[in-house]
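# got a structure for you, letters missing:
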């Protein structure tokens, strides 16, 4: 071992969650076996970890973006493997899902270097060195504004600058509540984004309030009228059940008639979706649009080995998790599907293509778009 011990560097030490992080260890002996370990303590109180086993080169250096992991939660040259391969630590309760609720604080990742090739029990070992990195959904100076416009409930994220900006109406899935992290990240890339709450809203009497299309149309118009928004450059983005809502809005009907859609549509499909018949639905949509003569508006990204929960890049893959049924007030386990490696690849690529799609159709043109 070098006189002063190994040096672990994480660069950048603070960045957005969709940015790549370079992890490097220097001042090791040549051909020295180490295990690099990453740990996140989630807001739900769960610990998530990933690790890779490495051997230093002749200069006593390990570079995660260059060198092969010889085993662990990922193998081979995987520069971001210490993040996308994260999973709950072995003693965790089953059915956990990683989610960031407070976007005004970062995800803190503790990177550590351990001597030898380890497989478990990291908390019982003393690391040679450690370093902490912060990963943010919210860029500096992005405004977060609570929205209570009439019946509308949600959170508005506004990029820094005078604007006006293109905007996104962000509809999350069927579990309800207010999910802000994707909207925060969209605003960090230059879009006003409204994370709309639409499931699980309680009335003054404490009963569930069921919204209809008028609620979503009101939210859309709220965005259009906002002084920081370009009114003719607004997209709607959905995930899971949010896709059904979104398509119903763009087709202007309760039964989605894809032939009625007149705006560009980006459809992201997990071919191993065990929750919804995503591939079959995508094929039906394509046939309907071909028959109507508007298939030129449809772009389909279809990913083998990918499940239902296609999250932002480098988020942990969850094949199944607990799911709360709001009306029944019970909890069930839902199978989402996907295999970790292809699912993680899909998350990274689909996000890059989503941002490119938004830039093409909102920043370069004046027309509304749909993403699902």
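Received it, and whenever you're ready, just let me know what you need. Keep in mind it's a predicted model, so treat the numbers as computed, not measured.
# use CA for all of it now, contacts and neighbours both
Will do.
# Neighbours of residue 281, how many?
12 (other Cα atoms under 10 Å).
# Could you say which helix or strand holds it?
helix 278-292 (DSSP states H and E).
# Tell me which residues of that helix come out buried.
Using 16 or more other Cα atoms under 10 Å as the test for burial, helix 278-292 gives 278, 279, 282, 285, 286, 288, 289, 290.
# Please determine how far residue 219 is located from residue 154.
Going from residue 219 to residue 154 by Cα to Cα, to the nearest Å gives 9 Å.
# List the residues that are in contact with both of the two.
residue 196 (Cα atoms under 8 Å, 6 or more residues apart in numbering).
# Now do the helices in the chain.
81-84, 181-188, 213-225, 241-251, 278-292, 340-358 (DSSP state H).
# could those be laid out in CSV, adding distance to residue 233?
Converted to CSV, the helices of the chain look like this (distance: least, Cα to Cα, whole Å):
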stretch, distance to residue 233
helix 81-84, 33
helix 181-188, 14
helix 213-225, 8
helix 241-251, 14
helix 278-292, 23
helix 340-358, 10
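# Pasting the second one now:
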């Protein structure tokens, strides 16, 4: 290491996962070309790395907020590029970070140009998922299990149910840092092959549990959902009272997978999937976007969620390059249907170049990974830079929407 070269993360090397940092290097030679690197390991032990080449200015400084990458994992001015471009050596790897108690640890380093063995400086960035004073409590109800995150302070706070396809705490814990009581509940707590039906009553139990929390002040509950969680969120809004706001991200307007039951009777059938329409690619990952049948045909209308009977508000978010499903078409269909019924209780947002896996910002972009339900690798879609920008925009948009529609009475 070079004693005069300094690598700094501003405002601090310790921050929340969804906060940007300014990466600066000082003490280089005038116009020196260096390679910046980032490296992190996920919870499964898979190493992800990125690199970019920069030229110092006349005073020997590099500032990622200002300076363009000349080559590497990305080019151009991308202040957080080293984070979103983190990538595993092996194909089809998703950066697995679900435990809220463990920070996302990233090592940033600066090296002589294209010389990994010649490190000039290094700094560790601890990106926390759970902020000061936020409590995390595992919860087991009669028919649901999840994790409850509660902000510090007396409240009252708005209540949000975070529906993820499989157990994950990342989005819920980060949202709780912003002043929401959030209950993270997976759609599948058992292996999907063992699940023959979805019981909406189980999720209603989770909604009721949330409303009973002492720090909750909103008269209703909000829901955040993506993919499989999104059609369950629509069903709750349509059939269960007390759902005031639903964030639907890259899902379907119909039920996918298994039929939905409520109060001991089937209320929704499933939209069939045609595996003959799966497109195999040379990478070994498939495009499954075209597999689902048309939701609005007569034979499939029993799978369409009747959101027109919902009392709450919707924020529909779709990616134009979602290769998992045609989420933009489903969003447009729902918007048209609500308009047809004289409803104005919705907003739509489309990110034309983003892919399926829209998540809280500044995590590694994932182009392809093993699909948890169909058990083979799929392409998720998205242009990395545009996808990363969409995540930043969406994260704020979502919070603003939930705050608007989950008003709390003053304590």
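Done, it's in. A quick note: this is a predicted structure, and the numbers were derived from the prediction, not measured.
# between the helices of the first structure, which gets nearest to residue 53 of the first structure?
Of all the helices of the first structure, it is helix 81-84 that lies closest to residue 53 of the first structure, at 10.9 Å by Cα to Cα.
# Can you spell out which helices and strands pack onto that closest one?
Judged by 3 or more Cα pairs under 8 Å, 6 or more residues apart in numbering; DSSP states H and E, the packing partners of helix 81-84 of the first structure are strand 33-41, strand 47-55.
# With the second structure overlaid, how far apart is that helix on average?
Compared with the second structure after the fit, helix 81-84 of the first structure shows a mean deviation of 1.0 Å (mean Cα distance after the TM-score superposition for the first structure).
# Need the residues that contact that helix.
37-38, 50-52, 73-74, 313-317, 344.
# Please apply the same query to stretch 215-223 of the second structure.
The contact list for stretch 215-223 of the second structure (Cα under 8 Å, 6+ apart) reads 150, 154-163, 181, 207, 210-211, 233, 242-247, 402, 406-409.
# among these, which are in strands?
If you go by DSSP state E, the contacts of stretch 215-223 of the second structure have 150, 157-163, 181, 243-247 in strands.
# Serialize those to a markdown table and add fields for distance to residue 312 of the second structure and neighbour count.
Below are those laid out as a markdown table (distance: Cα to Cα, whole Å; neighbours: other Cα atoms under 10 Å):
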| residue | distance to residue 312 of the second structure | neighbour count |
| --- | --- | --- |
| 150 | 23 | 26 |
| 157 | 18 | 28 |
| 158 | 15 | 27 |
| 159 | 14 | 32 |
| 160 | 13 | 31 |
| 161 | 14 | 26 |
| 162 | 16 | 29 |
| 163 | 17 | 28 |
| 181 | 19 | 31 |
| 243 | 6 | 26 |
| 244 | 4 | 22 |
| 245 | 5 | 28 |
| 246 | 7 | 28 |
| 247 | 11 | 24 |
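# In a markdown table: these, plus distance to residue 19 of the second structure.
Listed next are those as a markdown table, based on distance: Cα to Cα, whole Å:
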| residue | distance to residue 19 of the second structure |
| --- | --- |
| 150 | 20 |
| 157 | 22 |
| 158 | 22 |
| 159 | 23 |
| 160 | 21 |
| 161 | 23 |
| 162 | 21 |
| 163 | 23 |
| 181 | 20 |
| 243 | 29 |
| 244 | 28 |
| 245 | 25 |
| 246 | 24 |
| 247 | 21 |
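# Can you tell me which of those is closest to residue 123 of the second structure?
Checking those against residue 123 of the second structure by Cα to Cα gives residue 150 as the nearest, at 31.6 Å.
# That closest one -> the first structure?
For residue 150 of the second structure, the aligned position in the first structure is residue 158, judged by TM-score structural alignment.
# Double-check its match against residue 140; I have them as touching.
No. Taking contacts as Cα atoms under 8 Å, residue 158 of the first structure lies outside contact range of residue 140: 11.2 Å.
# OK, contacts around the residue nearest the centre of the second structure?
In the second structure, the residue lying closest to the centroid (Cα atoms, centre = their mean) is residue 359, at 1.9 Å. With contact set as Cα under 8 Å, 6+ apart, residue 359 of the second structure has these partners: 171, 391.
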